[in-house]
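Enquirer: I'd like to go over a predicted model; first the sequence, then the structure.
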Amino acid sequence: MSVTSGTLTGPVPDLPEAHGLPRLNYNLWDYKMKLFIVTGLLVIESSLLPIALFYGLWFSTTLRHGIIFAIITSFFGLVTGIEFALRCWKLILPRDEYRPIGGARWRFDFTHMTLSCGYTIMTGILIGASIPHEPLVRPLAIPVPLFFIQLGLQLIATGVMSARAVPAPCRISSVPKGARTPPLVYTLVEDIVAVDGAAGLSYRKALLARYEASPAFRKMIAQQNWFWGVGALVDGVGTMVVIWTVPQEVAYGVGWGSPFVFTIIWTVTTVLWVRRSLREEKRLWRASHDQSAPKI
């Protein structure tokens, strides 16, 4: 099998379309039912349910506030916990079907470690702020905005490192230590589609081949990285400011509702943006290869 040189991990195996634009061979809509169910449950767990339970129980019952937050906290992490367990199982299977390219069995992937850090902090805050006899409402409103700040900083940091060709300080999923740091959006797409989307190792290789071969694709990834990084950081910081300046009953709704609204707006914009970018990528690819083709 022939290889092409790469900028992230070195030599990359060619895909069957050796003389064309490498294909990703993954259609998100083939998994639309699972996507709809999982996304819906995550939205309920991370936004709608906490808000509904808080305002419903806070203003319409005489339950002690500690009991109210005990009920709310008990539901947190049910869906994400199941998805997390499934990710763990797939990544530690003896076969390397879902693991990063060249990844070891017990190292997981970069997305898994990022989410583990954020999830642990969020859970700690929810438990700690619920313990006092009178729960700390404002801290109980900050877990998701705080995670947005973490993710935004990571996206921006990797964006800067990628733009400056800074070597990766550690293995970042399929990218080994010392190779050029990829934008975090690239890593998130690779890991989530490969593991949670069940596309597996073949998708990791296909995505890497596409990234290495297409300048337009790399540009799109970089743009999305800045779009989500700056957006998440601004939303997270802005939400935190509001939480600590408005009445606590309002702050709780803002803390759990603002990230949800942000995610909807950014996701819809991303879908439209990526579709347009992929069409432009194909146009530029055809134009470039038509011009470089030998004249007969």
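Expert: Looks like it arrived, so ask away.
Enquirer: make it CA atoms for all contacts and neighbour counts henceforth
Expert: Fine.
Enquirer: and the host helix or strand of Tyr55, what's buried?
Expert: Using DSSP states H and E, Tyr55 maps to helix 49-60. The neighbour-count check on helix 49-60 (16 or more other Cα atoms under 10 Å) flags 49-51, 54-55, 57-58 as buried.
Enquirer: could you do stretch 63-80 as well?
Expert: Per 16+ other Cα under 10 Å, stretch 63-80 contains these buried residues: 65-66, 68-70, 72-73, 76-77, 79-80.
Enquirer: wait, Glu190 touches Ala209, no?
Expert: No: the criterion here is Cα atoms under 8 Å, and Glu190 misses it with Ala209 at 11.9 Å.
Enquirer: and those two? which has more neighbours close in?
Expert: Glu190 (27 against 23; other Cα atoms under 10 Å).
Enquirer: show me the contacts for that one.
Expert: Neighbouring residues of Glu190 by Cα atoms under 8 Å, 6 or more residues apart in numbering: 203-204, 207.
Enquirer: need the three-state assignment for it.
Expert: helix (DSSP: H, G, I helix; E, B strand; the rest coil).
Enquirer: returning to that earlier point: tell me the one of the buried residues of helix 49-60 nearest Tyr119?
Expert: Nearest to Tyr119 among those: Pro50, at 16.2 Å, using Cα to Cα.
Enquirer: tell me which stretches of the stretch 51-200 of the chain form helices.
Expert: 65-75, 78-92, 110-130, 137-140, 143-163, 184-191, 200-213 (DSSP state H, counting those that start in this stretch).
Enquirer: nearest to Trp273, out of the ones you listed?
Expert: So among the helices of the stretch 51-200 of the chain, helix 184-191 is nearest, using Cα to Cα, at 14.5 Å.
Enquirer: next, the one to line up against it:
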Amino acid sequence: MAEVLDISARAPRDGGGEPDQVSGGNSHQLQVGSTSESQTRPAEPSRLDPEQRQVSHAPSMGALSNARTLDPEKSASALPRLKKKETKLAQKEAHPWQHLGITLGLPMILIFDLVIPCIIYYTWYNSHKSNWQRQCHEEYPGQHPCPISRPEFDENILGSAIASFGVGELWILLARMYRLFFHRDDCAPLLSRNRWELDATSWVYAVALIVSLIPFVVASNLAIPKLYLYSPAFLMTFLGCLMVITTLYPFKIPIGINSQARGTRLRPFIYYAAEDFIAVDGLQDREFRVRYNDRYETNKAFRRLFVCLTLWWMLGICVYIGCLSAVIWTLPLHIAFGLSLGILFSWIAVWAATTFVWVKIEIEREHKAYEAGTVEE
């Protein structure tokens, strides 16, 4: 208000003369108030004429035009990428005594698939070998080789020895079925709708055990004892065929498999096996299945890992069958029997140990990728 009054006091009259001289203290007060307030107020921005306004706006309009014509890919690459968070897959601290049946699975396999078959067969073989040596000494003294055939197999004994081979696998199958049936809410697949669906590994396991009986039946009918030794190879061959199908021809599945909905692409065989064994046998339950499935869908390196692992086990099955055939058809039965079992467990140990180290290295590499924010989907 003081400024307005001061301006009106100093403004020229209509006649264009000098401003009126305001006398007295009032003029002094008005001028002081005007001066103090003018010092505190910021200066008004200068006004531009239309030509200057148009020129000043030209650069900003050009920049906007350039921004609209940017390459979408280049602009997207220039944006900062969100860093994906790594989630630990197996988070539960499972105690071996939580499910004793599954914990005893490995000892049962070693006992019934390796120890008992060797005890049955070689006990029979050594006893009959002594009788054969005595008979050769009595009937053909000093004659070498003995014309009497060396007893190498008995149909019942050899069949019993090979039959015990499946007891360990049957134990694990029943233990898994028990946990899936009575603890369905804890460890069943995510898409499971009732107790009898079990999981993919249980069904594959059951069919594989049936397939392994084929050489047992054929050898009994045709009296070809060496075919008995192919029972583990038939089981592995069946699994190998599934690996070939899931890896080389990943078609869209017509039914849901484990936690994977129907209509999606078939995943590598080792993916399903690992999910079921860790969730059920490893006591990691359904929470693991959720994290496991999410990691597979959002991590390219994780998907590539299972393709490579499936190919690795396919190669292993070929190596095992080749070595087994060489042993069976080039060595006497009493040597081939024990050596064939030794080849089986040695091969499994080498391939499993290699897989463990491989997975550990790959998980560490993925951890570094998560830390660096370079994970590919």
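Expert: Thanks, I have it. Model, not experiment: these values are computed from the prediction.
Enquirer: do you know the score for how well these two fit?
Expert: In this superposition the chains share a TM-score of 0.78, using TM-score structural alignment, normalised by the length of structure 1; 268 aligned residues with a Cα RMSD of 3.1 Å.
Enquirer: quick revisit: how about the buried residues of stretch 63-80 of structure 1 in JSON lines, adding distance to Lys282 of structure 1?
Expert: Formatted as JSON lines, those follow (distance: Cα to Cα, whole Å):
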{"residue": "His65", "distance to Lys282 of structure 1": "57"}
{"residue": "Gly66", "distance to Lys282 of structure 1": "57"}
{"residue": "Ile68", "distance to Lys282 of structure 1": "54"}
{"residue": "Phe69", "distance to Lys282 of structure 1": "51"}
{"residue": "Ala70", "distance to Lys282 of structure 1": "52"}
{"residue": "Ile72", "distance to Lys282 of structure 1": "48"}
{"residue": "Thr73", "distance to Lys282 of structure 1": "47"}
{"residue": "Phe76", "distance to Lys282 of structure 1": "43"}
{"residue": "Gly77", "distance to Lys282 of structure 1": "41"}
{"residue": "Val79", "distance to Lys282 of structure 1": "38"}
{"residue": "Thr80", "distance to Lys282 of structure 1": "36"}
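Enquirer: got a list of what Ile149 of structure 1 touches?
Expert: Neighbouring residues of Ile149 of structure 1 by Cα under 8 Å, 6+ apart: 232-234, 236-237.
Enquirer: please list the members of the residues you listed that lie in helices.
Expert: 232-234, 236-237 (DSSP state H).
Enquirer: would you turn these into JSON lines with neighbour count?
Expert: Supplementary listing: these in JSON lines, determined by neighbours: other Cα atoms under 10 Å:
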{"residue": "Ala232", "neighbour count": "27"}
{"residue": "Leu233", "neighbour count": "23"}
{"residue": "Val234", "neighbour count": "16"}
{"residue": "Gly236", "neighbour count": "26"}
{"residue": "Val237", "neighbour count": "17"}
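Enquirer: just curious, which of those is nearest to Val268 of structure 1?
Expert: Closest approach to Val268 of structure 1 among those (Cα to Cα): Ala232, at 14.8 Å.
Enquirer: just checking, what residue in structure 2 corresponds to Arg190 of structure 1?
Expert: Actually, residue 190 of structure 1 is Glu. It isn't Arg. Superposed on structure 2 with TM-score structural alignment, Glu190 of structure 1 falls opposite Glu275.
Enquirer: then Ser174 of structure 1?
Expert: Taking TM-score structural alignment for the superposition, Ser174 of structure 1 sits opposite Ser259 in structure 2.
Enquirer: could you count how many residues lie near that match?
Expert: 21.
Enquirer: same check, this time on the one 5 residues further on
Expert: Close neighbours of Thr264 of structure 2, defined as other Cα under 10 Å, add up to 15.
Enquirer: for it, give its distance to Tyr249 of structure 2.
Expert: Remark: distance between Thr264 of structure 2 and Tyr249 of structure 2 (Cα to Cα, to the nearest Å) = 13 Å.
Enquirer: likewise Ser38 of structure 2?
Expert: Distance, Ser38 of structure 2 to Tyr249 of structure 2, using Cα to Cα: 85 Å.
Enquirer: over to Phe181 of structure 2?
Expert: 32 Å.
Enquirer: ok, these two, which is more surrounded?
Expert: Phe181 (17 against 13).
Enquirer: run through the residues that contact the aligned partner of the more buried one in structure 1.
Expert: Mapped onto structure 1 by TM-score structural alignment, Phe181 of structure 2 lines up with Ile92. Residues near Ile92 of structure 1 by Cα under 8 Å, 6+ apart: 99, 105-106, 108.
Enquirer: understood, closing this out.
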